[in-house]
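Enquirer: generate a structure from the sequence data that follows.
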Amino acid sequence: MRTEPHWITTPLTADLLRGALDLERTVHGLLPHRLPAGARAQNTDPQLAMAESQPSGVRLAFRSHATAVELDTLPTKRGYTGAPPRPDGVYELLVDGEPAGRTTVTGGHTVTVDMSTGEGELRPGPPGTARFTGLPERAKDIEIWLPHNEITELVALRTDAPVEPLPDRGRKVWLHHGSSISHGSDAAGPTTTWPALASRLAGVELVNLGLGGSALLDPFVARALRDTPADLISVKIGINIVNQDLMRLRAFTPAVHGFLDTVREGHPDVPLLVVSPILCPMHENTPGPTAYDFAALGEGRLGFRATGDPAETANGKLTLAVVREELAGIVERRAADDPHLRYLDGRALYGESDAAELPLPDGLHPDAATHRRMGERFARVAFAPDGPFRRGGR
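Expert: Next up, the predicted model:
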């Protein structure tokens, strides 16, 4: 006869969480944020507000003899009118660093976005429970990686044995900033976004500031990077600036310098890697803005298209080709006075041969297989004996 575990409820506190820069107390529990309160106060963009509160790379981490774990959460799911339904966010369990289970949480709030207007409609819903059972009966490190693409309020943690915060293993902290591709886009789950996979392969602790649609050289993001303790830093720059048609070349170059200057104020000697965009055929030589492909939507699939005029690059409009050339030049010029600064062409992670084999399904974002390939390549290149993050980078 099956018996229910004797549950122990452990208060959710900051020392049980990794990968978040701030925790907001809500009426339901705790909401992890990936930008600090000061940065959020300066933001006026709903897209960034949503992205930074989706806990990509955020995980509960504790040590316990527990064989059963329950985590009550209140997710906020999102969908788009006219687009295929999005799958529920995935919670993934690691035991001593190895995959040991995955699940989803039903219920929660739902926000439906009208793609023609950008307006969202909220439908409230109840909390649900992520449940993991059958864990080995021994002391072990337990991590629960939260959905990378679903706002997740933490309500309660229950286990059938006491828990304690995961001890410091002395691993290097890798702080990464990028776009929706770094955020996780269409990865299979939170541990296989390309930064999460690369961090696990390299044995480093990830703080992921990949912010969907929002890698825009915002000064408050640079200050968040500046003020966050880290042993290794990478910034992936370009695709959002092109697809939002945010700035011209005249503004882009000093904005990159200013962003890097700010990061260096807090991390003068930390290995700093500037990564240019991966291959995105529609924007290689065609500027933004990017728009929804309504013909694709009519076929029941999500797609994007570039709407700029290639001739406008003569007037300073940005394409990915222009961005890569400029980033390489910026790093080359700065490296004379900054020996810890390096550049990586994003096409080393996903280039022309990859696009032929694994085309971007919506024209903009990599799929799960591509995330895995990018993560494996980044770990191999960045953490190579002669790489920018070699043996911890210093």
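Enquirer: please count neighbours and contacts with C-alpha atoms only from this point.
Expert: Noted.
Enquirer: how about stretch 186-202: buried residues?
Expert: For stretch 186-202, burial by neighbour count (16 or more other CA atoms under 10 Å) applies to 186-200, 202.
Enquirer: count of neighbours near the closest residue to G89 other than its chain neighbours?
Expert: Distances taken as CA to CA, 6 or more residues apart in numbering place P147 nearest to G89, at 4.9 Å, with adjacent residues excluded. P147 has 27 neighbours, counted by other CA atoms under 10 Å.
Enquirer: wasn't P147 part of a strand?
Expert: No - counting by DSSP: H, G, I helix; E, B strand; the rest coil, P147 is not found in a strand; it is coil.
Enquirer: could you list which residues are in contact with it?
Expert: Q54, P55, S56, G89, V90, Y91, G189, P190 (CA atoms under 8 Å, 6 or more residues apart in numbering).
Enquirer: now do A224
Expert: L35, P36, A39.
Enquirer: ok, the first one to L225 distance?
Expert: Computed with CA to CA, to the nearest Å, the distance linking L35 and L225 is 9 Å.
Enquirer: which residue, other than its chain neighbours, is closest to the residue positioned nearest the centre of the chain?
Expert: For the chain, the residue nearest the mean C-alpha position is H183 (2.3 Å; CA atoms, centre = their mean). Leaving aside its sequence neighbours, H183 sits nearest to G210 (CA to CA, 6+ apart; 4.1 Å).
Enquirer: all helices of this structure, in order?
Expert: Secondary structure of the chain, counting by DSSP state H: helices at 37-42, 46-52, 180-183, 194-202, 219-227, 239-243, 249-266, 294-298, 320-335, 352-357, 368-382.
Enquirer: let's see this one next to it:
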Amino acid sequence: MHSVYEWITTPITAGLLRGALDLERTARGVLPHRLPARARAQCDDGTLTMSEAQPSGVRLVFRTRATAIELDTVPTKRVYTGAPPRPDGVYDLRVDGRPAGQGSVSGGNTVTIDLATWAAEHREGPVGTLRFEGLRDGVKDVEIWLPHNEITELVALRTDAPVEPAAASGRRVWLHHGSSISQGSDAASPTTTWPALAAAHGGVELVNLGFGGGALLDPFTARALRDTPADLISVKIGINVVGTDLMRLRAFGPAVHGFLDTVREGHPTTPLLVVSPVLCPMHEDTPGPSAFDPGALAEGRLNFRAAGSPDEVASGKLTLRTVRDTLSRIVAQRAADDPYLHHLDGRELYGEADTAALPLPDGLHPDAATHRLIGERFAALVFGAGGGDSGRGGAFAERGGAGTVSRAWPGP
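Expert: Predicted coordinates for the structure are as follows:
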């Protein structure tokens, strides 16, 4: 540690964190979680265990005069055998709401995953340090957005001036649930995932429950949504159900109804938006499961393919077209008794006309430019926001017609 600063160490508590539903104390520090402990105890799936602990949308928020900040963390790096190396997770610094720096932390733990068997080997590593310095003097609001794709154990926060929790923003809370695309897979940084961009454009406070591989209509996730305070809730459903080949059409419809019923137990009049999948050409008419393309792996690339057959649709296997049709029908049915329920066709966020200029690089996930496109379109359609990071959110865009957001979200 450099000696030019007189460091003040501030305990990292829930009062300094936004976007996390739980904070687990560990041997070295604290670990933010995006699902509560009771939910985590009800599922031993390794993919969900990893993704819910990757702090997408979670940020340290505080007020200080500090010109230098150090954050000690223990990141968990993922290594996939036979796949290209993954870049280190990115931390985004924002000061008074504006971008002010980025950094990464080396070292940390490593989990090596065998793509053939999904066996995982864990290796513990050292604490690393993130540093930002040269910040302007004077009182300011500081946000450090944690990596959206890297488990991050928080060990110590040091500054060269005292820290206090930032005042409540006064913004309305947007609670969102979705898949790896919502978590931010292949986005450039935590503030440039599409939900983070949409929240910034719409002037709302984001709680992101997007889980890579984990948007599977799980009852414990519905209960987490039910029990989390929010002014707007959105659930993006479909791609994981198809990609995991988890259920057939007979189970899917009732599972959606049950999921929405549970959310409504805690939020009977909160605007609730059901979003169907964005376009994914390989699964539009071909069921899952999604599988790694062995030819691409042999070339050192990570690519996905649909391992099902269109012939299986007749027996009830799901495609994205089937999912969209089912979701549209369910929302239309329920909206007769629920004036706060809305539907958005995901192809309005990324559709057929976008694929030529912005193809999905691995066949499944959008790149950084497409995250920006989706975020801007969502903000315009849902928040009535025309873009920009400084404005307060508007309303649900009041639009009519099947498959669109059709009722206003009351303004501030």
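Enquirer: TM-score of the superposition?
Expert: Once superposed, the chains reach a TM-score of 0.98 (TM-score structural alignment, normalised by the length of the first structure), with 393 aligned residues with a CA RMSD of 1.3 Å.
Enquirer: so what does the longest strand along the first structure touch, helix or strand wise?
Expert: Assignment by DSSP state E gives strand 69-80 as the longest strand of the first structure. Judged by 3 or more CA pairs under 8 Å, 6 or more residues apart in numbering; DSSP states H and E, the packing partners of strand 69-80 of the first structure are strand 109-113, strand 128-132, strand 151-159.
Enquirer: average offset of that strand relative to the second structure?
Expert: Compared with the second structure after fitting, strand 69-80 of the first structure deviates on average by 0.5 Å (mean CA distance after the TM-score superposition for the first structure).
Enquirer: about what we covered before: quickly note the distance from the residue nearest to G89 of the first structure to G19 of the first structure.
Expert: From P147 of the first structure to G19 of the first structure the distance is 13 Å (CA to CA).
Enquirer: next: I8 of the first structure.
Expert: Following CA to CA, the distance that separates I8 of the first structure from G19 of the first structure is 25 Å.
Enquirer: before we move on, what about P162 of the first structure?
Expert: Relative to G19 of the first structure, and taking CA to CA, P162 of the first structure is found at 23 Å.
Enquirer: who has more neighbours, these two?
Expert: G19 (22 against 15).
Enquirer: gap between that one and G375 of the first structure?
Expert: G19 of the first structure is 18 Å from G375 of the first structure, where distance means CA to CA.
Enquirer: Q244 of the first structure now?
Expert: For Q244 of the first structure, the distance to G375 of the first structure - CA to CA - is 26 Å.
Enquirer: so for these two, which sits in the more crowded spot?
Expert: Taking neighbours as other CA under 10 Å, Q244 of the first structure and G375 compare with G375 leading, 22 against 16.
Enquirer: which position in the second structure aligns with the more buried one?
Expert: Counting by TM-score structural alignment, G375 of the first structure corresponds to G375 in the second structure.
Enquirer: quick one: buried residues of stretch 239-251 of the second structure?
Expert: Within stretch 239-251 of the second structure, the residues scored as buried using 16+ other CA under 10 Å are I239, N240, V241, V242, G243, T244, D245, R248, L249.
Enquirer: any idea how far apart the tips of that stretch sit?
Expert: Stretch 239-251 of the second structure stretches 16 Å from its first residue to its last (CA to CA).
Enquirer: who's in contact with that stretch?
Expert: By CA under 8 Å, 6+ apart, the residues outside stretch 239-251 of the second structure that reach it are 179, 213-216, 277, 283, 287-290, 306, 316-320.
Enquirer: buried ones among those?
Expert: 179, 213-216, 277, 283, 287-290, 306, 317-320.
Enquirer: of those residues, closest to V111 of the second structure?
Expert: Nearest to V111 of the second structure, judged by CA to CA, of these is G213 at 17.4 Å.
Enquirer: and the equivalent of that closest one over in the first structure, what does it touch?
Expert: In the first structure, the residue paired with G213 of the second structure is G213, using TM-score structural alignment. By CA under 8 Å, 6+ apart, the contact list for G213 of the first structure reads Q47, L48, A51, S179, S180, N240.
Enquirer: which residues touch the fifth one?
Expert: Applying CA under 8 Å, 6+ apart, one finds that S180 of the first structure lies in contact with G210, L211, G212, G213, S214, H365.
Enquirer: near the last one, how many other residues are there?
Expert: Meaning H365 of the first structure. H365 of the first structure, neighbours per other CA under 10 Å, totals 20.
Enquirer: cool, and the first one?
Expert: For G210 of the first structure, the neighbour count with other CA under 10 Å is 27.
Enquirer: surely it touches S185?
Expert: No - when contacts are counted by CA atoms under 8 Å, G210 of the first structure is not listed as touching S185 (9.9 Å).
Enquirer: OK, contacts around the nearest residue to P310 of the first structure once chain neighbours are set aside?
Expert: Nearest residue to P310 of the first structure, sequence neighbours excluded (CA to CA, 6+ apart): T286, at 4.7 Å. Counting by CA under 8 Å, 6+ apart, T286 of the first structure touches A306, T307, G308, D309, P310, T319.
Enquirer: ditto for A222 of the second structure
Expert: Counting by CA under 8 Å, 6+ apart, the residues that A222 of the second structure touches are F259, L260, T262, V263.
Enquirer: hmm, 10 Å instead?
Expert: Neighbour list for A222 of the second structure: A39, H177, V235, G258, F259, L260, D261, T262, V263, R264, E265 [criterion: CA atoms under 10 Å, 6 or more residues apart in numbering].
Enquirer: also G316 of the first structure?
Expert: Counting by CA under 10 Å, 6+ apart, G316 of the first structure has contacts M247, R248, L249, R250, A251, F252, P287, V322.
Enquirer: state the distance from I374 of the second structure to P294 of the second structure.
Expert: Separation of I374 of the second structure from P294 of the second structure (CA to CA): 30 Å.
Enquirer: when the two are compared, which one has more neighbours?
Expert: I374 (23 against 16).
Enquirer: burial of the spatially closest residue to the more buried one that is not a sequence neighbour, as a residue count?
Expert: Nearest residue to I374 of the second structure, sequence neighbours excluded (CA to CA, 6+ apart): L349, at 5.1 Å. The number of residues packed near L349 of the second structure is 22, by other CA under 10 Å.
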